[in-house]
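Student: need a structure here:
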Amino acid sequence: MMAGLRRVGLRARSWLGRARRGLVRRAHRSHPLAMILLLLFTVAICVLSWALPAYIPTSALIIPLLLGGLLLRFRQMLVVTLVALVLGAYVVSGRAAGLPKVGFVVVLGLAAWIVLAGSKVRSRLGVSGTRGESMLIDLRDLLTAQGDLPDLPPDWLAESAIRSAGQSKFSGDFVVAATRGDDQVEVALVDVSGKGIDAGTRALLLAGAFGGLLGVVPVADFLPAANQYLRRQDWDDDFATVVHVAVNLSTGEFELRTAGHPPAIQFDAWSGRWATRDSDGPLLGLLESPEFQVNKGQLKSGDALFLYSDGMVETPIRDIGRGTDRLAGHAERLVSQGFKGAAAELVREIGGPGDDSAIVVIHRRAALTESAPPPVPVAKPAPRHRRRRRRAALGRTS
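Tutor: Take a look at the predicted model:
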């Protein structure tokens, strides 16, 4: 039921996204028409302001300037701005001596300069109007969609949550996931150097590349291939840390590898204890041919595996070891609810506000294989008159 609702929601979001992008593309193709309409709108405002100054103020010329900044290219916006300034100055020049003239022209010119400056920046980036904003929205949605974990069998639960530093929509932490057939899932949590918007552009590039590698190359070759790709970018002082896990959904066996990343932690439902799962591996992008050790284990019924970034456990006053203990302590309280909603709650509670925070929770739900034992019969107390007879009989025998 929930899986069906989720698929319907994803289809609806995809349809809305396509519809929005279609409207934006049609708006972009109509730049000349938009310029003509805005010029007519500017002339109409000036005529009405000349004829009805008490009802239509000349300051309404700000409206076509703002609309032009959203819809037009820089040169077209320059034409609309010049027309608005000339006509606006002509209209106010015919006013009575007591009405403001120079101040209006100065304010209108300042507003036009601000709008033109924004349009010039967008034209230097190769985008115009709302095209830049729509591109950023698409990139943000792409980064968010990369972190959507695939649907797993009913006896498995997988969740992820990411929070960027400063509550930005772009984060240097991201998650990619893929399935191999019906019985294996791969998840990689990546932490790019930097944080927030500064690391968001590199995270977008790496998310697409790593998402294409995951599930295609052999499990043991994912980190070496990702390292080669990162080195080809030739970025200065840029690196990334990764924790990568492949889980067999039939047996619960997993292979975990890290590249300079904090160790994963595993919850053992049988003993109720937490244990770290670490493996040796250098940061991605530093060495030509690094070696990544594997840590093998198994998730039995009720067990859970947590992957997380350093923003969840490390602060200037707390090292990773103490932070990992704190994370396990908070996660301990979520065992009773089967770790449902654990990823979002842990990021909200202990994620560091000054650094990007991300976590992935993989839980193998406990299976009820045995029926509950029959209730033990409880002897009912004898009626009060029988107890009296027994006491009397005991008195006679004594």
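
Student: Only C-alpha atoms from now on, for both contacts and neighbour counts.
Tutor: Will do.

Student: Residue 7 - how many residues pack around it?
Tutor: For residue 7, the neighbour count with other C-alpha atoms under 10 Å is 12.

Student: Next secondary structure element downstream of the helix or strand where it lies?
Tutor: Taking DSSP states H and E as the criterion, the element that holds residue 7 is helix 2-29. Note on helix 2-29: by DSSP H and E, the next helix or strand toward the C-terminus is helix 31-51.

Student: What is that following helix packed up against?
Tutor: helix 62-71, helix 74-93 (3 or more C-alpha pairs under 8 Å, 6 or more residues apart in numbering; DSSP states H and E).

Student: Show me what the first one is packed against.
Tutor: This means helix 62-71. On the basis of 3+ C-alpha pairs under 8 Å, 6+ apart, helix 62-71 makes packing contacts with helix 31-51, helix 74-93, helix 102-124.

Student: I'd like these written out as JSON lines, with distance to residue 207 added.
Tutor: Formatted as JSON lines, the helices and strands packed on helix 62-71 follow (distance: least, C-alpha to C-alpha, whole Å):
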{"stretch": "helix 31-51", "distance to residue 207": "34"}
{"stretch": "helix 74-93", "distance to residue 207": "33"}
{"stretch": "helix 102-124", "distance to residue 207": "25"}
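
Student: before we go on, could you also do this sequence so I can check it against the first one:
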Amino acid sequence: MPLLSDTLKRVKPSATIAVTNKARELKAEGRDVIGLGAGEPDFDTPENIKGAAKRAIDEGKTKYTAVDGIPELKAAIADKFKRENGLTYAPNQITVGTGGKQTLYNAFMATLNPGDEVIIPAPYWVSYPDMVQLAGGTPVIVPAGIETNFRLTAEALEAAITPKTKWFIFNSPSNPTGAGYGRAELKALTDVLMRHPHVWVMSDDMYEHLVFDEFEFCTPAQVEPGLYERTLTCNGVSKAYAMTGWRIGYAAGPVELIKAMGTIQSQSTSNPCSISQYAAVEALTGPQDFLPEFREAFQRRRDLVVEMLNAAAGITCPTPEGAFYVYPDISACIGKTSAGGAKIADDESFATALLEEEGVAVVFGAAFGLSPNFRVSYATSDEVLREACSRIQRFCAGLQ
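Tutor: This next block holds a predicted model:
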């Protein structure tokens, strides 16, 4: 038995990955299971992007690259930020990692010391607190519940800031809720941050292109240029371009921070996959005509899921502005007993009973820091979603 470090005690495995794996195991055993846990589009990577990867292989672009990204990709990222966000970055202000998760992790590892605090609105992406703890920092969880449509208020942010605050993590549209901050709502937060010059901003914009109705995406350094020098703007090709397995994320920020993040990466993974980087160049610079098609499909699925879940007894499901998640509230289900005899004491027992009795795998809300809720990923077909929601309705109807 190897000797395990104390660091391991500070983190727990990803709950979303655990749910997805559990659903796969049950399917392998012959169970009829619908998995709504995975946060990835069901669409295939567009053909032009796959073609760029094939050309890169044929042209022998299979060697080590610069640690934090090839020049062509950094140029494409700089163009993207200028074109879509009105933000100007030089190549030495840009870093490319093995997925968006690595860029966030590198930033924490490069900046956090013991005692440094990181403000994280809840519900949050499951990895934020654990990455902070791995880097030696202290997560400060600030609830942003259904009463504010899962958006952090300026007052709550102000109250959470202390002299020890190093970072504020901002994610819009959000995983797990899909909640998006409009310009006025974001400006209220950036006004607070302008009063606290020691606080840095980490903006996770991974779902930027997956927004619905009339919602307009904006990012902190765009809304408040005064934050430019202390903002790390993070993004990637995983969600919008259906490239989750290609593992390419990127971030832009001050030169000193980007250089430090590169140092961390140089002693961990070194460069991201060369083939994936050339594919990402095509994703950012090639045709974008499939994005409206993806958005239309996701919006249709959102509307289907929201309508069907709100028709389930005891469930309240807000309508999100983006991403491909809903985060329904199940307060009215707590304390009841399922048709199969399971006691519904919290959202974890709700999710467990739902999986065992109806074969629907969802992620319980406690994993995201706010209960009693559960997350549904609607990144699957209309037919599958309709069947899954029918099973959830049946499960809820059986609660006594």
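
Student: TM between them?
Tutor: Aligned and superposed, the two chains score 0.25 in TM-score terms (TM-score structural alignment, normalised by the length of structure 1); 171 aligned residues with a C-alpha RMSD of 7.1 Å.

Student: thinking again about what came up before, would you indicate which residues of the helix holding residue 7 of structure 1 are buried?
Tutor: 21, 24, 27-28 (16 or more other C-alpha atoms under 10 Å).

Student: between those residues, which is closest to residue 385 of structure 1?
Tutor: Taking C-alpha to C-alpha as the measure, residue 21 is the one of those closest to residue 385 of structure 1, at 86.7 Å.

Student: still on that earlier bit, ranking the helices and strands packed on helix 31-51 of structure 1 by burial, who's on top?
Tutor: helix 62-71 (a mean of 20; mean count of other C-alpha atoms under 10 Å).

Student: tell me the angle that helix makes with helix 102-124.
Tutor: With axes from the mean of the first three to the mean of the last three C-alpha atoms, to 10 degrees defining the directions, helix 62-71 of structure 1 sits at 10 degrees from helix 102-124.

Student: who's in contact with helix 62-71 of structure 1?
Tutor: 27-28, 31, 34-35, 38, 41-42, 77, 80-81, 84, 108, 111-112, 115-116, 118-119, 128-130 (C-alpha atoms under 8 Å, 6 or more residues apart in numbering).

Student: Kindly recompute the last result at 7 Å.
Tutor: Under the criterion C-alpha atoms under 7 Å, 6 or more residues apart in numbering, residues 31, 38, 42, 77, 81, 112, 115, 119, 129-130 lie in contact with helix 62-71 of structure 1.

Student: you'd agree residue 175 of structure 1 is up against residue 189?
Tutor: Yes - at 4.6 Å, residue 175 of structure 1 and residue 189 qualify as touching, with contact defined as C-alpha atoms under 7 Å.

Student: Neighbour count: the two, which is higher?
Tutor: Neighbours per residue, other C-alpha under 10 Å: of residue 175 of structure 1 and residue 189, the larger number sits with residue 175, 29 against 24.

Student: ok, now which ones touch that one?
Tutor: With contacts defined as C-alpha under 7 Å, 6+ apart, the neighbours of residue 175 of structure 1 are 146-147, 188-190.

Student: check which helix or strand covers it.
Tutor: With elements taken from DSSP H and E, the one containing residue 175 of structure 1 is strand 173-180.

Student: List the buried residues for that strand?
Tutor: By neighbour count, with 16+ other C-alpha under 10 Å as the criterion, the buried positions of strand 173-180 of structure 1 are 173-179.

Student: which one's the longest helix in structure 2?
Tutor: Taking DSSP state H as the criterion, structure 2 has its longest helix at helix 290-310.

Student: I'd like the next helix or strand past that one.
Tutor: Counting by DSSP H and E, what follows helix 290-310 of structure 2 is strand 325-326.

Student: Specify the next element, helix or strand, located C-terminal of the strand holding residue 175 of structure 1.
Tutor: Remark: after strand 173-180 of structure 1, the chain's next helix or strand is strand 184-192, criterion DSSP H and E.

Student: how far off strand 173-180 does that next one point, in degrees?
Tutor: The directions of strand 184-192 of structure 1 and strand 173-180 differ by 160 degrees, with the same axes, to 10 degrees as the criterion.

Student: what's strand 184-192 of structure 1 packed up against?
Tutor: Taking 3 or more C-alpha pairs under 7 Å, 6 or more residues apart in numbering; DSSP states H and E as the contact definition, the neighbouring helices and strands of strand 184-192 of structure 1 are strand 173-180, strand 240-248.

Student: Using JSON lines, please lay out the ones you listed together with distance to residue 162 of structure 1.
Tutor: Compiled in JSON lines, those are given as follows (distance: least, C-alpha to C-alpha, whole Å):
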{"stretch": "strand 173-180", "distance to residue 162 of structure 1": "7"}
{"stretch": "strand 240-248", "distance to residue 162 of structure 1": "15"}
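
Student: quick one: which of the ones you listed is nearest residue 256 of structure 1?
Tutor: Comparing these against residue 256 of structure 1 with C-alpha to C-alpha, the closest turns out to be strand 240-248 (4.4 Å).

Student: Tell me how far residue 247 of structure 1 lies from residue 267 of structure 1.
Tutor: Per C-alpha to C-alpha, to the nearest Å, residue 247 of structure 1 is found 15 Å from residue 267 of structure 1.

Student: likewise residue 297 of structure 1?
Tutor: Remark: distance between residue 297 of structure 1 and residue 267 of structure 1 (C-alpha to C-alpha) = 12 Å.

Student: Neighbour count: the two, which is higher?
Tutor: Neighbours per residue (other C-alpha under 10 Å) separate residue 297 of structure 1 from residue 267, with residue 267 holding more: 23 against 14.

Student: Quick one: residues contacting the more buried one.
Tutor: The contact partners of residue 267 of structure 1, taken as C-alpha under 7 Å, 6+ apart, are 273-275, 303-305.

Student: Cross those residues against strands and list the overlap.
Tutor: Judged by DSSP state E, strands contain the following of the contacts of residue 267 of structure 1: 273-275, 304-305.

Student: most neighbours, which of those residues?
Tutor: Counting neighbours by other C-alpha under 10 Å, residue 304 leads these with 25 neighbours.
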